[in-house]
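Engineer: Predicted model and sequence follow; I will ask about them next.
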Amino acid sequence: MDKTFHFVDTTQVDGSVRKAMRSHVMKGKNVGKTFRRPSRLDIARRQPHVYAALLRSTRALNEEENSANPESLCPTAIARNIGNVFLTLPHPLALTSDALKVVNQFFIYVAQKMYPSQLGLSSDDAMSVWLRFMCTDEAASHCSIALMQTCNDFFIGDGASSQMALHHLSQTFTLVNKRLQSNEALSDSTLGIILLLMLQEQIRNAKLETRIHYEGLRKMIELRGGLGQLEGNLPLLLKICKTDITYALQNGGPMIFFRDRMSEVRNTLLERGFDFDRLSAASAIRHTGLNPCLHEVLLDVINVASLFNNIPTDQTLRINTFEEIIVSILSRLIRFRPLQSSKRESNIEAAYHIGLIIFMMTLFLQYDNRRILEYDLVSLCLKDVLDSGLDEQERDLTLWLMFIGGIWVSGDTDGGWFISKARRLLRRLSIKSWREVHNSVRKFPWIDALHDRLGFVVWNLAYRESQIS
């Protein structure tokens, strides 16, 4: 440490001067010392998980609690200032102004972007589900605020976990470990909290901790009697299925909570006047001889694209219906072939398989084309198919996969490989205009309102590179 002298004018001592004095003194006292303080997140995480307690008890849930009407907890119409709505609700926590700010930021800046309004979706339904869950009990409130702040930190802040998020997460662990040894161990609220804790660990890319929560969730649902016992709480059931989908896509394995309600969705859409014509979709499929399961999924995805390309401006799609579509299609695609499966399809089927997965994933869990979760395996499978020589025989299919994949990869932190590959493809196919690309990709599932702008960005990057090199 340099031996320097600092002279302080004590006649004008303010807060900044006192801070400088303390800092200089402590530098002298601590010279040569190394301090290693454990992070607050690690301290919270070291509290033991007691999922094992569930295996020792199969106490039935109170039927009256299961039949309680959640609609009475919270209004479905969400005001712009969500924090003010909280002040009128019976809430298990005394919310500070900072906590209300977290909730407002999440709903106004983050949640709104996760449900694309250009698809005719209203996020009010999703927001009301969040609010009802937060009002359930103290643990649900702490866990919700922790996750909201984590999302805010990622999308709006500098990406680092804030002290507030860590505080609420620590409180959640304490309360959940107590609850898992009580008669509330298998309640809907507990399942919802475990889902949010699992998402926290997925955001951190903490695979071991994520696996612990995943296995705990599986055991809890088994003790409840299976996924079918949750039909009375559709938002929770769909959240479980979506979490299972994200876990399967991150790790490459099969799903354990399979759900396919596509036939009911078709009937619901037709009753509400939405176009969902499978005969017309069948005529749009350009390849014969596809695996029957994959062919059926492709029919539905073509109809989904047509639905959103032609949705009336005065109609909105319910969030539950939208999520049933997402869950039903992705569940079937993962069952057809998990990403780590040793089974190998033809190049054409492999292109459709990963392309349809990516298409569906671009519809949800994104914010301004930024993903809070990493899906390295999806990007790797995309790269493998593009490297398979598909473009030598399938020009249009390759272009669609390249550009729907380019929209996906643009959300990756390590997507630099894509531009050089797209540049070579455009040069080899002698493609000179975005219109030419657009005419090709629209022969396959493509939603203009969602994919055109981002696809054009991919085109500009790739074409500019092809002109420079």
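Structural biologist: Good, I have the coordinates.
Engineer: use CA for all of it now, contacts and neighbours both
Structural biologist: Fine.
Engineer: Would you mind listing the outside residues contacting stretch 154-165?
Structural biologist: Contacts of stretch 154-165 from elsewhere in the structure, counted by Cα atoms under 8 Å, 6 or more residues apart in numbering, are V110, I145, A146, L147, Q149, T150, D153, Y367, I372.
Engineer: ok, and here's another one to check against it:
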Amino acid sequence: IDRRLYPAEFCSKLDFMDYVWVQYAFYDEGYMHGVLAIKTSFRESMGMYAETLPSALEHLSKAYKITQKRLDGPKAASDAAIAGVTILAIYQLVHGHVETGLVHFAGLCRMIQLRGGLAKLMKHNRKSDGDSKHVVLTEYRIDLEFALQSGLPLRFGAAEVPVNSNTIKTRLISPTHTKLYEHGGNAELICILSDATAFTNLLNTTDEASRLDPLDFSEQAFSLIHRLIDFAPLHLSRPTNLTENLLQLALLAIMTNSLPNYTTDARRYELLAKELKKAIQRQVAFTNVHWKLLLWAVFVARVSIFHETQDERIMPTIMNICQNLDIDSWVQIRQVLGGYCWLHVTHDTGAIEIWEKVKAMEEVHKQ
């Protein structure tokens, strides 16, 4: 499961027997039933869609009963109580029950407030620094997930979780980013793009000897996603500037690949996919198109949150963009993608597949 939570290509292996959330399952019955409710929601090992199976409901019922009893007692804001509500919120996320999950999360936020907030919870946690950071990053990550799925603003502030600034290299504003700014891009958003590019560049050069600590990886990824959602939540007023709108959505799409995921259910980001699809369509119809940005955004969408069933609609768009840029090879495509935020290890294969489909379509049109 650690390979799902922390990508093996970029992260060192985590000893799950020392992982605080696993330890809870050994000594807290309510949390254990919550974990089992998630595990038994899958007919196969943590990779298919979650189902509401009888065995899962049995464990879920026990988890609710034990957690509610604890919440009604004097230890309603204890570590164990927070863990119990956390696993119930994760269960709802896994099943796509966002509204129910938000109810749990609202209660969880109140419990954390009673403990002084995320930062204080980590600082004064009685466990080791690593364990306390695991706890806080999990709550932080759940906040991001609910914001992405519901479109609502984040509940925790960016300053709640300290980020290790030594993980990524110093921000560098490249010529590509400067052109975006000249094209009407927001300065704050360009800075996020530059930081995200520095992060992905670091990951692109990671090898077996230089893999990141899982916590450092999570801190950086979560911080970037937090800044992007803060810039413009998905369900509220969207940026009127078409370049800003497309850039923010594409960055969110590519960064979602860094979020821990228990299933292969891509439907959890339907709202983001819908907004990105509209942004691409508007950019195509725009009189002053930023073609390279659009090319990058379309490929990002395809390798992250779009489904293969949308390929027939995407391919003509890619053909049109490439004609305007006078591009006719994967080498040229890769050069454009590399100028933005792109993960070669995880994204090149999917991008090459769609490019080969585009070339095949071109051959058919020539006949």
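Structural biologist: Cool, the structure landed. Predicted model, so just to flag it, every value in this text is computed and none were measured.
Engineer: Once they're superposed, tell me the TM-score.
Structural biologist: Scored by TM-score structural alignment, normalised by the length of the second structure, the superposition of the two chains gives a TM-score of 0.85; 349 aligned residues with a Cα RMSD of 2.7 Å.
Engineer: of the contacts of stretch 154-165 of the first structure, buried ones?
Structural biologist: Of the members of the contacts of stretch 154-165 of the first structure, the ones counted as buried by neighbours, 16 or more other Cα atoms under 10 Å, are V110, I145, A146, L147, Q149, T150, D153, Y367, I372.
Engineer: ok, V378 of the first structure touching A248?
Structural biologist: No: when contacts are counted by Cα atoms under 8 Å, V378 of the first structure is not listed as touching A248 (10.4 Å).
Engineer: picking that back up, of the buried ones among the contacts of stretch 154-165 of the first structure, just say which sits nearest to F258 of the first structure.
Structural biologist: Using Cα to Cα, I372 is the member of those that lies nearest F258 of the first structure, at 23.7 Å.
Engineer: three-state assignment of that closest one?
Structural biologist: When the structure is reduced to helix, strand and coil (DSSP: H, G, I helix; E, B strand; the rest coil), I372 of the first structure reads as coil.
Engineer: Can you tell me how far it is from D260 of the first structure?
Structural biologist: Taking Cα to Cα, to the nearest Å as the measure, I372 of the first structure and D260 of the first structure are separated by 26 Å.
Engineer: how far away is the residue lying closest to K343 of the first structure once chain neighbours are set aside from A350 of the first structure?
Structural biologist: With sequence-adjacent residues excluded and distances taken as Cα to Cα, 6 or more residues apart in numbering, K343 of the first structure is closest to R337, at 7.4 Å. If you measure R337 of the first structure against A350 of the first structure using Cα to Cα, the figure is 10 Å.
Engineer: In helices, which of the buried ones among the contacts of stretch 154-165 of the first structure fall?
Structural biologist: Cross-referencing these against helices under DSSP state H gives I145, A146, L147, Q149, T150, D153.
Engineer: tell me the average deviation of the helix or strand hosting R423 of the first structure from the second structure after fitting.
Structural biologist: Using DSSP states H and E, R423 of the first structure sits within helix 416-428. Mean deviation of helix 416-428 of the first structure from its aligned counterpart in the second structure after superposition (mean Cα distance after the TM-score superposition for the first structure): 3.2 Å.
Engineer: same check, this time on stretch 138-155 of the first structure
Structural biologist: Superposing on the second structure and averaging over aligned pairs (mean Cα distance after the TM-score superposition for the first structure), stretch 138-155 of the first structure comes out at 2.7 Å.
Engineer: okay, now the aligned residue in the first structure for L215 of the second structure: neighbour count?
Structural biologist: Per TM-score structural alignment, the equivalent position to L215 of the second structure in the first structure is N320. Summarising burial for N320 of the first structure: neighbours were counted as other Cα atoms under 10 Å, giving 15.
Engineer: Surely N320 of the first structure and P235 touch.
Structural biologist: Yes: applying Cα under 8 Å, one finds N320 of the first structure in contact with P235, separated by 7.2 Å.
Engineer: ok, now which ones touch the residue nearest in space to the middle of the second structure?
Structural biologist: Using Cα atoms, centre = their mean, the residue of the second structure that lies closest to the mean C-alpha position is T256, 2.5 Å off. Taking Cα under 8 Å, 6+ apart as the criterion, T256 of the second structure is in contact with I225, S304.
Engineer: What are the boundaries of the helices in the stretch 151-300 of the second structure?
Structural biologist: For the stretch 151-300 of the second structure, applying DSSP state H, counting those that start in this stretch gives helices covering 175-182, 187-204, 214-231, 242-255, 270-285, 291-304.
Engineer: I meant to write the stretch 101-250 of the first structure there.
Structural biologist: For the stretch 101-250 of the first structure, the helices identified by DSSP H, counting those that start in this stretch occupy 112-114, 124-134, 138-155, 163-179, 188-204, 207-224, 234-251, in order along the chain.
Engineer: so how far is the lengthiest helix in the first structure off the chain centroid?
Structural biologist: Among the elements of type helix in the first structure, defined by DSSP H, the one spanning the most residues is helix 448-468. The gap between the average C-alpha position of helix 448-468 of the first structure and the chain average comes to 25 Å, counting by Cα atoms, centre = their mean, to the nearest Å.
Engineer: Give me the mean distance between it and the second structure.
Structural biologist: Relative to the second structure, helix 448-468 of the first structure is 2.7 Å off (mean Cα distance after the TM-score superposition for the first structure).
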